[in-house]
Every structure is written in C-alpha cells, then in structure tokens.
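Peer 1: sequence first, predicted coordinates after that:
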Amino acid sequence: MGKINLFIKRMFDITVSLICIALLLVIPVYIIVPIAIKLTSKGPALFRQVRAGKNGKSFTMYKFRTMIVETYDNDGKEIMTENRITKIGKFLRKTSLDETPQLFNILNGTMSIVGPRPMLVYQMERCEGEELRRFEMRPGVTGLAQVKGRNNIRWPERIQYDLNYIKNFNVILDIEIIIKTIFLVFRKEGTDVIPEYRGVDRFSKHYVPDADSDAGKNNFL
C-alpha cells in the first residue's frame, strides 16, 4: 500500500473530519438531530455498536439512532428491521446524516473516510481465506462497495469490491470514491435494503453453519 500513501490518507482523514465537524456544529446538525430523535422516540440519540476494525480489533462505532429500541412486539414476535425505522430515522438514512457521528471514529483512529464498511464481530468470524484481507485497513464511512450499490448488492459482491479496494488503494481512488459518495447522497440511492438481498446467508445473524464447516475460523481469534 505504501507508507507515504497511508500517511497522506491519515492526514487527509483528520483534516476533512475536523472541517466537517465544524460545519455540522455551525449548521447545527449535532444539536438539532439529537433533539429530534429524543422528541420522536424513546431511547438514546446516539447508537453505539461494537464492530470489527483493522486487523480484526474490536471498536465502538457511533451513529445517530434511526430505529425504535424495541426489537419484539407485544406478542413476542421479532420486529423486522424496516418496521423499526422511525420517521426521523428514514430521513437520516436517506441523507446519510445518521453516519456523521463516525467523524469522531475517524479522529480517534478507529475508522477512515474511505475503506471497507465495518462488519459486526460475528460477521468477521465468518470470513474465510482472502476475505480476511478486508481487515488490513481501517474500516471506512464509505467505500468502493457503497458507491457500487450500497445495500442493493449481495455480500459476496460487497466483499469482492472491498478486496479490490485493498489491492488497488491510492489517494486518487479515495478522492474518486468520496466524490461519487456525495453524488449518491444527494440522489439518495442505495439507502433501502432490498428484501431479496437480505436472505439468510453466511453473514446473516440467523445463519447456522454445518457441523463440519470451517466458517468462523480466522487468523484474528
């Protein structure tokens, strides 16, 4: 990847993050959004979740909460993800404002502006072989897979895009991805999960591997 490229990437991350945070304070997104979330649904304004970062190291990722805190209805049935999203949550997702707290993840060094999106820990444990290379770099707020389809592509395709990014990383590629991301945000594309792409697969929380499967074994555990 090159130490110079990685150094430039880190300096770029810090500079852009500080500028964006300053703008979001001036607008002021970081004041209005938390108040709107608290007024429209119970629960914290900020959502915290443990994700798998560089070299498989776990870290806490931040987002604005976009869903109700309840996961089951009064009859004890699990509420589907799309039915848990609040009205303000739909707006935040469409505009990608729910991701803006990750600017602080960038500042503390656990994330980058561009990189493979951070997986849940159990998903990392199910990666195999070359798939583990996606953890060689800091996870990103956006990435090659996001500008190629975001939620509208299947996991194998996402991982292949992540691997292509790792193998071909350079600062120019990062800038191209950022520009494409900005266009996609304004066009509000790829923010909805298409049901047929959410099937039970190796990276689904409902997946049960075969007894003789090697899924879940990796170099980080």
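Peer 2: Everything's here; your move.
Peer 1: going forward, measure contacts and count neighbours with C-alpha atoms only.
Peer 2: Will do.
Peer 1: show me where the chain has its strands.
Peer 2: 46-52, 58-64, 112-114, 119-120, 140-142 (DSSP state E).
Peer 1: not counting its neighbours along the chain, what's nearest T100?
Peer 2: K63 (6.8 Å; C-alpha to C-alpha, 6 or more residues apart in numbering).
Peer 1: what about that neighbour, neighbour count?
Peer 2: 17 (other C-alpha atoms under 10 Å).
Peer 1: put this beside the first:
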Amino acid sequence: MTAQIEEPIEAFPYTPPTEEIKAKYKHIFELKVPIKVPFPKLLFDKTLALFFFLATSPILIFLWIFNFFEGILIPENKGPLFFYYNGVSHGKVFKKWKIRLIKEKYIDKDLQAKGDWHAYKNEWMPEARTYMGRFVKKTYLDEIPQFYLILKGDMSFVGPRPLAVHHYERDLAQGNVTRKLVRGGLLGYGHVRKGTSDFGKPDFEYEYVHRYLTLSPWKLLLTDLYVIWKGIVVVAKAGGH
C-alpha cells in the first residue's frame, strides 16, 4: 500500500473555475489547441530575459561560491546548485530548473530521477533547508534559472505559473484550461497577488488569456508590463517562504 503524500498548501492553491467564470469566458473553454505566442510578446520575452540573465550572472556566481563553501563548512549541506522537476507549460512537459533549497538527505532520490516534484516536498520543513536555501527562497532568487527557460522558449515572462505534472493534471481534472493554452510565466496575472485573499483564484488567469485573445499584441504588452511591475513589488518585500 502506497503511503499518502502530504502536499503543502503553498504548492497548489488554485481552485476550480466557477460557473460564473465558465459563462464569462466560454470562448476560452471552447478552444481546442494552444494559442500561438504573438511575435511582439516573443521578442519582448527574449530581449528582457537576455538582459536579466546577464544582469543576474554575478548573483549566480555569488550563490555558487556561497553553496560551495557552505558544503565545505557543513558537509550535510553539500550538493549541486541547481535542480529541476518536470513542469508543464503550453500543454508541454519541460524541465523546470531552480536553485536547490534543501539538503540532499531530504531529497527522495527515486522520485528525483523521474523528475517528480514530490522528490522535493520536504522544502517546507525548516530543518531541511540549507542556509543558502533559506536566503534564496525568501528573496525569490531560486527563480533566476527561469530567465534561461524564457530564452529557451519553455516559458514567458508573463503567463499562468507552470505547474508540476501532477498538479497540472489535477488542474485539468478540476476544469481549468489556461495552462494548456498559453506559455507558463515567471509571473502570473494572479500569481503577483501572492499574500492577498485573491491569490489562487482562477479568475485572473482566465482574464489574462482573454486579453491574450482580444487585445492587440502591443496592448497585451502593457498588461505584461503591469504584471512585471507588480512582481517587482512582491519580490522587493522579500516575503518568499
């Protein structure tokens, strides 16, 4: 008998679409294939991601040094700087790279080999985190590798946050369709409301896809700029957990 895995609330707060959402955004639920990324958004993503990828390179070097010396001083904290699990964006599975937060002994090696998010489910245990992991998570620096994923074309700057495969499948099962229609984003129209009562409500993800469909590519970029600004404010509060 397989033991039931306790999933932390932080990992998946998204709720099913309400009847009101289904009626208001009926045209979205009728879509059968993913939506093509508009060229201006694609160009914007690549340009901004390249800028941030280069700008954050010194931070990655600092974190690599931090991680290296922490591993020497505290052997149980030794391990690679990066890790990945399989996520879904635009309906496709990809390797979602992040900066390692927890000690190797708290990682399930069998699940890690499969790219299963559950390998890292101990992330929310304070004793499981390395000193660097605590700092990185609080300041959202674990998301830096996603600039590379935007350059690679797996993600966008703005879009519904990509979910691990099992969370994505549950999202679909409960009736949500946004994550199979557009590229996942470093920042989401709903995700930037983290810390408020609106976080986790699907309304914002559907509104974003609606704008994706109805606005001109250039007006869509204005929405993206708004979301990026809101994201900067969230990061500036250093409230990651």
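Peer 2: That came in fine, so what should we check first? Here the structure is a predicted model, which is why all the values come from computation and not from measurement.
Peer 1: please enumerate the helices of the second structure.
Peer 2: Here the second structure has its helices, by DSSP state H, at 19-24, 26-29, 39-55, 57-73, 109-113, 131-138, 146-152, 165-173, 178-181, 203-214, 217-236.
Peer 1: looking at those, spot the one closest to G87 of the second structure.
Peer 2: Checking the helices of the second structure against G87 of the second structure by C-alpha to C-alpha gives helix 165-173 as the closest, at 5.3 Å.
Peer 1: list the buried ones in the closest one?
Peer 2: Residues of helix 165-173 of the second structure classed as buried by neighbour count (16 or more other C-alpha atoms under 10 Å): V165, H167, Y168, R170, D171.
Peer 1: hmm, back to that, deepest-packed of the strands of the first structure, please.
Peer 2: Highest mean neighbour count among the strands of the first structure (mean count of other C-alpha atoms under 10 Å): strand 112-114, with a mean of 26.
Peer 1: mean per-residue distance, it to the second structure?
Peer 2: Averaged over the aligned pairs, strand 112-114 of the first structure sits 0.8 Å from the second structure after superposition, using mean C-alpha distance after the TM-score superposition for the first structure.
Peer 1: what does that strand correspond to over in the second structure?
Peer 2: Strand 112-114 of the first structure corresponds to residues 156-158 in the second structure, going by TM-score structural alignment.
Peer 1: now that stretch: how far from the chain's centre is it?
Peer 2: 10 Å (C-alpha atoms, centre = their mean, to the nearest Å).
Peer 1: and if you look at stretch 14-27 of the first structure?
Peer 2: Centre to centre, stretch against its chain (C-alpha atoms, centre = their mean), the figure for stretch 14-27 of the first structure is 19 Å.
Peer 1: rewinding a little: what lines up with the residue nearest to T100 of the first structure in the second structure?
Peer 2: Using TM-score structural alignment, the equivalent of K63 of the first structure in the second structure is K98.
Peer 1: quick check: that match touching F147?
Peer 2: No: the pair K98 of the second structure / F147 is not scored as a contact, 10.4 Å apart, by C-alpha atoms under 8 Å.
Peer 1: which residues does the spatially most central residue of the first structure contact?
Peer 2: By C-alpha atoms, centre = their mean, the first structure has its centre lying nearest to R117, at 4.4 Å. Residues in contact with R117 of the first structure (C-alpha atoms under 8 Å, 6 or more residues apart in numbering) are P139, G140, V141, T142, G143.
Peer 1: map the fourth one across to the second structure for me.
Peer 2: For T142 of the first structure, the aligned residue in the second structure is L187 (criterion: TM-score structural alignment).
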